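Participant: Next comes the sequence, and after it the predicted model I'd like to discuss.
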Amino acid sequence: MNRQPAIPKRLGLLTAVALAALLAGCAAPGGASNATPQLELPATNAAVPAVAADWWKAYGDPQLDALVDEALRNNRDLARAMARIDESRASLRLTQADRYPSINAGLSGARARASETGPAIAGGIGNDFRATLNVAYEVDLWGRVANAGKAAREELLATEYARETLRTALAAQVVQSYAALQSLDAQVDLFTRAVVAQRDSVKLQKVRFDAGDLSELDLRQLEAELAANEGQLPKLERARGEAERALGFVLGRSPRALLEQNLPRSATAAAVNTSIPEGLPSDLLQRRPDVQAAEARLRAAGARVDAARAAYFPSISLTGSWGRESSDFSKLMDAPSLIWSVMASLTQPIWNGGRIDAQNDLAKARRVQAELDYRDSVAAAFREARDALGAYAEAQASLQILQQRVQALQRAEQLTRVRFDGGVASRLDLIEAERFALTAQASQADARRALAAAQADVFRVLGGGWQPQATNQQQAAHQPGTTS
């Protein structure tokens, strides 16, 4: 009997069921776990000047710019961050694939003998050849797949923000290491010039000592001061070598280059001209990449809670196949060999040893941890910003005071030398005046390093470059992973 006319009715019924399930899935509840907590933030009216994303160029040092660019290209930590982004993108594509039907083709051949005493009709030995096209689809009635996809998208966004955080920190580290090298260069130059001058002086005074015009006390004092300054040079050279190799490692250079390199740099450090905010701009700190990454991870954890909750509800699966089957391979493509099947199934979990409860509790616990991490990241942002601004103000004041001290001690050295030449001051007085002036100049070089380091740290804790009073649309356009 031919019943093929009933097939369209069955297909129509299954299509209607699937369509109703899809529409129900669009209205599935969810999203209650994704709200970002409201935090108590300090009010501020501080004016925030605009700073370019490549803020380190404000130092006006092309060699520093080249080193930062090299670090952003070759640093291995940054390369690992890029690999984590690629991993998150692959995870997102994997979750998105669950939203679509899976289609596969199969071709099989079998030869078997049926039992003569079994329930089936004995057929002896026979062949079975089959070629099918199979389709399977799980209706996302409760939003499990949609929320899993949302979690993956938020994780991808978090990894991109983490990369931006690392880029800012990396640029700040290069600036600070570069300033340290410049400070060590200045100190090596100061002590080298002092040692050269003192060696010449000792030679001259030895001649006077041999002629009886200089006491042994004066000569030994000169030799002791020379030895003290000579002892500083190996320490400074070692520190400079370590600083160069540390910077080379940050730049991602090879082991051979770490040992053979001589990093080019300018002779003096220049303070950046960009104004630094005096207060704590709340909106600016909340746009820090690490804060936004923590918020994205919180939203991802909330989406996973919604996905885990969906496991309590029934799941609907639709499967279908179409193909050919024949005992004779040569007749496999003939019209009578046509086979097809359509099936819809509904599965409701009843008891599984508490697995669903455990997965739901696990997702909720992880969301609590993500919320605490987010709160800590915001609090840490304000704490770091306050500390960095305080360190910057201190570095500015210290450098100004040291500049005044250097001027005063250099003038004191000149006056002591005049008094010594006039026979009023002793040689010990002159040696001490020279030592104080030299030490002050070395401290001034280190204070310049501290100021550059403090400036770089302010840029880092404020999230790098920023624009004042940016609109939400402008902020979204600058989010990682967005295109215009």
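Facilitator: Yes, it's here.
Participant: C-alpha from now on. contacts and neighbour counts both.
Facilitator: Fine.
Participant: Buried residues in the strand or helix carrying residue 18, which are they?
Facilitator: Taking DSSP states H and E as the criterion, the element that holds residue 18 is helix 7-26. Within helix 7-26, the residues scored as buried using 16 or more other C-alpha atoms under 10 Å are 14, 18, 21, 22, 24, 25.
Participant: quick one: the strands in the stretch 301-450 of the chain?
Facilitator: Using DSSP state E, counting those that start in this stretch, the strands of the stretch 301-450 of the chain run over residues 315-326, 338-347.
Participant: Please identify which of those strands is closest to residue 448.
Facilitator: Across the strands of the stretch 301-450 of the chain, residue 448 has its closest neighbour in strand 315-326 (66.5 Å, C-alpha to C-alpha).
Participant: And the closest one, what does it pack against?
Facilitator: Contacts defined by 3 or more C-alpha pairs under 8 Å, 6 or more residues apart in numbering; DSSP states H and E place strand 315-326 against strand 125-139, strand 338-347.
Participant: and the comparison structure, right after this:
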Amino acid sequence: MPLIPSASSISLRQALAASLLAFGLAGCTMGPNFTKPVPAAPSDWTSWRSGDPSLYGTIGTDASLHADWWRAFNDPVLDELVRRGFAASPNLQTVALHVAQARVQRGDAAAQALPQVQASGQVTRQRQSEYGAGTRLLDVVSGSSSGADRDALVKLLSEPFTLYQTGLDAAWEIDLWGKVRRSLEAADAAVAQQAALLDFARLSLSSDVTRNYFDLRTTQRKIMLTREEIAALRERTDLLSARTAGGINNGFDLERQRSELQGLEAQLPPLLAQEALQANQIAVLLGERPGALSELLKPVADGGKPSLPDLALGLPSEIALRRPDIRAAEARLHGATANIGVAKADIYPSIRLGGGFNLESYRSDNLFDWASRTWSIGPSVSLPLFDGGRRKRVVLLRELEQKEAAVAYQHTVLQAWQEIDDALNGYTAEQQQNAKLAARVESARDAFDLATARYRGGIITWLDVIDSQRAMLQASRDLADSNGRLGTRYAALNKAIGNSSASAEAK
């Protein structure tokens, strides 16, 4: 056994020593660590409210509304529409693809921490120059620049030949300053952001489908009531026409009645166009062509006021954590913070461990002989010396982006509570108005029943009965509008509090 180590063993030891030093430094991570923000929230549901205290209502904190909140309407058509929307909505599919893209990019970031291995193979036909570097080396070694032997050797070396090469090359950049770790952290934050946006898209879809559905049902109800009112006016017009022909009434009353009838009939075509428009809006949300949902969305008998549960929203602090847009803003802030570390790591030196094992031969039958091997191993260092301040400006840019994300997060939280307050006030006000309109309909129905009884007793004329019927129909139309708004207000409230199954799981 030789007592003096060979040059190759010394070089290998030096490479291993450099590698061990790099491993020792690899625990350093540049940039600030992310601290999860706690969104601001009121202590109870009477704080952070605007408007009259009569709109505050009573909100339970021991439970929360069901995540599939649209099922509270007990409407199988609405349930089917939401189900179809979740399965086929183009917007939802687009956002889901964004999530998939973010996950692929996360995998790409994770791959940076692994060694990169590449196999190669090459066959080339070559010819050496008779006056190239090899010929000069021949002249230096032989000590002569002329002679028949020299010329013959040069011609022999410059003859075309085929070179066969194959092998493996490997490289690994050691994560000295945590660039890869920060990149992976930023990629994880991007996945979380896109997942939150997907949850927000699902919540928006269910809210939009519900809102458009109740707008459609309200329009259909108004069409039905308008047709009933038109029929009543036509009957009244016919009576006035007969009374005028008999000399009981004058022509002025008849023409005024005809003008009122024509005005009411003029309201019907826009309502029919509005019905078609709202049906198309639902179809677009579900990724369907116009008219594809005609059978499903055909008019139904009036269901009356929606039967909705009492408001039980849980704790305000839980609502702030549940909203998907707040979670998306938090993930964006997390990613911006991690990107500062990525930019700072670029300022410092990088070390790559590289190695290769290759086979090379100008004879195909000797390519895989052990004597045809070539190999290399060792670290390489890259030290940025001058770039005109580009890397430092990138760090400054990332820090400014992080501050922008922090401001956006605070704005998202503030806007969330504004939307919650608006939704609560709107829903409570609609409930109160709906109760008054329902009482008005009951009074109008009682007046119509009384007028009918008085007509049968010969106390009043049939025209008075028709007037009572029209008043009842108008009150019913106003109540139908309120019932539709109550449904849309309930949808807006659930959207405002971020109420969805995915939000509940994320919380």
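Facilitator: Perfect, I can see it now. Everything numeric in this text was worked out from a predicted model, so none of it was measured.
Participant: picking that back up, the helix holding residue 18 of structure 1 vs strand 125-139, what angle?
Facilitator: Using axes from the mean of the first three to the mean of the last three C-alpha atoms, to 10 degrees, the direction of helix 7-26 of structure 1 lies 40 degrees away from that of strand 125-139.
Participant: so what secondary structure elements neighbour helix 7-26 of structure 1?
Facilitator: Where contact means 3+ C-alpha pairs under 8 Å, 6+ apart, helix 7-26 of structure 1 is packed against strand 125-139.
Participant: All the helices of the stretch 51-200 of structure 2, residue numbers only.
Facilitator: Secondary structure of the stretch 51-200 of structure 2 (DSSP state H, counting those that start in this stretch): helices at 76-88, 90-111, 133-142, 148-157, 179-245.
Participant: relative to helix 148-157, how tilted is the third one?
Facilitator: Relative orientation of helix 133-142 of structure 2 with respect to helix 148-157: 150 degrees, computed using the same axes, to 10 degrees.
Participant: Could I get the buried residue list for helix 133-142 of structure 2?
Facilitator: Buried residues in helix 133-142 of structure 2, defined by neighbour count with 16+ other C-alpha under 10 Å: residue 135.
Participant: was I right about residue 209 of structure 1 contacting residue 220?
Facilitator: No. Taking contacts as C-alpha atoms under 8 Å, residue 209 of structure 1 lies outside contact range of residue 220: 10.5 Å.
Participant: Show me which of the two is the more surrounded one.
Facilitator: Neighbour count, other C-alpha atoms under 10 Å: between residue 209 of structure 1 and residue 220, residue 209 has more, with 16 against 13.
Participant: Could you find the counterpart of that one in structure 2?
Facilitator: If you follow residue 209 of structure 1 across to structure 2 using TM-score structural alignment, you land on residue 244.
Participant: What does residue 72 of structure 1 correspond to in structure 2?
Facilitator: Under TM-score structural alignment, residue 72 of structure 1 pairs with residue 86 in structure 2.
Participant: try residue 329 of structure 1
Facilitator: Matched to structure 2 by TM-score structural alignment, residue 329 of structure 1 sits across from residue 364.
Participant: Next, the contact list for that match, please.
Facilitator: residue 164 (C-alpha atoms under 8 Å, 6 or more residues apart in numbering).
Participant: and the gap between it and residue 167 of structure 2?
Facilitator: Distance of residue 364 of structure 2 to residue 167 of structure 2, given as C-alpha to C-alpha, to the nearest Å: 15 Å.
Participant: Let me know whether residue 318 of structure 1 touches residue 138 as I believe.
Facilitator: Yes. Between residue 318 of structure 1 and residue 138 there is a contact under C-alpha under 8 Å: 6.2 Å.
Participant: quick one: residue 359 of structure 1 and residue 310 touch, right?
Facilitator: No. Shown here, residue 359 of structure 1 and residue 310 do not form a contact pair, counting by C-alpha under 8 Å, at 10.9 Å.
Participant: Mind checking which of these two has more residues around it?
Facilitator: Taking neighbours as other C-alpha under 10 Å, residue 359 of structure 1 and residue 310 compare with residue 310 leading, 23 against 17.
Participant: ok, the aligned residue in structure 2 for the more buried one - contacts?
Facilitator: Under the alignment (TM-score structural alignment), residue 310 of structure 1 pairs with residue 345 of structure 2. Going by C-alpha under 8 Å, 6+ apart, residue 345 of structure 2 touches 30, 177, 178, 179.
Participant: From residue 177 of structure 2, how far out is residue 345 of structure 2?
Facilitator: Computed with C-alpha to C-alpha, the distance linking residue 345 of structure 2 and residue 177 of structure 2 is 5 Å.
Participant: Any chance you could list residues touching both of those two?
Facilitator: Common neighbours of residue 345 of structure 2 and residue 177 (criterion: C-alpha under 8 Å, 6+ apart): residue 30.
Participant: hmm, back to that, save the helices and strands packed on strand 315-326 of structure 1 as JSON lines, and put in distance to residue 195 of structure 1 and mean neighbour count too.
Facilitator: Converted to JSON lines, those look like this (distance: least, C-alpha to C-alpha, whole Å; neighbours: other C-alpha atoms under 10 Å):
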{"stretch": "strand 125-139", "distance to residue 195 of structure 1": "82", "mean neighbour count": "17"}
{"stretch": "strand 338-347", "distance to residue 195 of structure 1": "87", "mean neighbour count": "13"}
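Participant: and of those, who's closest to residue 268 of structure 1?
Facilitator: For residue 268 of structure 1, the closest of those is strand 125-139, at 66.7 Å, according to C-alpha to C-alpha.
Participant: Residues in contact with that closest one: which ones?
Facilitator: So strand 125-139 of structure 1 is contacted by 18, 21-22, 25, 99-114, 315-329, 332 (C-alpha under 8 Å, 6+ apart).
Participant: With stretch 183-190 of structure 1 instead?
Facilitator: So stretch 183-190 of structure 1 is contacted by 233, 236-237, 239-240, 267-268, 438, 441-442, 445-446, 448-449 (C-alpha under 8 Å, 6+ apart).
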